[in-house]
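1. predicted structure and sequence below. I'll ask about it afterward.
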Amino acid sequence: MKILISILMLIFFPFFTVFMSLLPPDPLYGIEYEVRVINGFTNNSSLPLVIWCASKDSDIGGRALQEHDDFSWLVKTNFWITTTSQFSCTVKLDRTRRSFDAFKVPRDIYRCSAFRKCSWLVMEDGFYFSDDEVNWKKEFSW
């Protein structure tokens, strides 16, 4: 009986190891999401889209985005699938300014889960969200 168990372990252990390596990272260590904000304006070459993002605990910083530039960062949840806080951004173009939650745990852990990507496209008529950067849905206007 011991020999049979040993043979089965030798046969199935490599398959088990490969299978486990294909699984996403262990939720005990948290899940990582990429948050990305893209300048989708078609003609603002003379005036950049200015963005500044921060959470309650950390200042991610900001950038001046020219056409099709992006600003991105990684957010990692913890064991309880939360982060220390939400990540908010302020976007400014000339005198127009708008703040929004770029990543908020209760809202985004499900809608960003397929690719672990939360993307925002800022355009002339508003802010669009996508989890795959192919299908965009308008979330709100300026």
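-> Here it is on my side, so go on. Residues are numbered from 1 along each chain as shown.
2. from here on, contacts and neighbour counts on C-alpha atoms
-> OK.
3. just the strands from the protein, written as ranges.
-> In the chain, the strands defined using DSSP state E lie at 32-39, 49-55, 59-65, 70-76, 87-93, 96-103, 117-123, 126-130, 137-140.
4. another one to put next to it:
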Amino acid sequence: MMKTLLLVFIATSFFSQAFAQEKRKCIFSPKITIKVLNNLPQGSGSLQMHCASKDDDLGNRTLAVGDEFDWTFCDHFLSKTLFFCHLWWGARQKAFDVYDKDLSQGKRHEFYLWAAQSDGIYLGTSDSTQSLVKVYSWD
């Protein structure tokens, strides 16, 4: 009896620890990283931004030219993850989805680089600005 209780305690402790770490390590789901980069010309001023999801408000940020802001989250297969950002640069602005699991049409990546440039907002799926593609123009 005592041996059985000890085994149950050890097993419970093990699984509790494993599930506690799951939240940090994305064991059962991909870890997604989103990065927003101020890639505006030198001397053009700062980029204001606000990003959020239904559950997480990442707050207001001010990025100087060359600065970036990034965050990581676990994209659980049962969730409908959506993150959006609103960017302001002087009188120009743009609000858009930076990650929408439902609209990715099976083309999900684990890294998204959004870069604000003078003519619009660009997207890449690596940490290099070499492969950026223009997605949005400023409003």
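-> Thanks, I have the structure now. Please read all numbers here as calculations on a predicted model, not as lab measurements.
5. ok, back up a step: return the most buried member of the strands of the first structure.
-> strand 117-123 (a mean of 22; mean count of other C-alpha atoms under 10 Å).
6. where does it end up in the second structure?
-> Using TM-score structural alignment, the residues of the second structure aligned to strand 117-123 of the first structure are 111-117.
7. can you tell me the residue that sits opposite Ser6 of the first structure in the second structure?
-> Checking TM-score structural alignment: Ser6 of the first structure goes with nothing.
8. and Ser6 of the first structure, how many neighbours?
-> Taking other C-alpha atoms under 10 Å as the criterion, the count of residues near Ser6 of the first structure is 10.
9. quick check: it vs Asp131 of the first structure, distance?
-> 45 Å (C-alpha to C-alpha, to the nearest Å).
10. output the strands of the first structure in TSV; the columns should cover distance to Ile109 of the first structure.
-> Formatted as TSV, those follow (distance: least, C-alpha to C-alpha, whole Å):
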stretch	distance to Ile109 of the first structure
strand 32-39	8
strand 49-55	17
strand 59-65	20
strand 70-76	11
strand 87-93	13
strand 96-103	9
strand 117-123	9
strand 126-130	13
strand 137-140	17
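11. if we can go back for a sec, by how much does the match of strand 117-123 of the first structure deviate from the first structure on average?
-> With mean C-alpha distance after the TM-score superposition for the first structure, stretch 111-117 of the second structure departs from the first structure by a mean of 0.6 Å once superposed.
12. now which residue in the first structure aligns to Asp100 of the second structure?
-> Alignment note: Asp100 of the second structure maps to Lys104 in the first structure; criterion TM-score structural alignment.
13. distance check, its match against Asn43 of the first structure.
-> 30 Å.
14. quick one, which of these two is more surrounded?
-> When neighbours are counted by other C-alpha under 10 Å, Lys104 of the first structure and Asn43 differ, and Lys104 comes out ahead with 14 against 11.
15. so that one touches Phe87, yeah?
-> Yes: counting by C-alpha atoms under 8 Å, Phe87 is a contact partner of Lys104 of the first structure at 6.5 Å.
16. in a helix, Ala11 of the second structure, correct?
-> Yes: per DSSP: H, G, I helix; E, B strand; the rest coil, Ala11 of the second structure lies within a helix segment.
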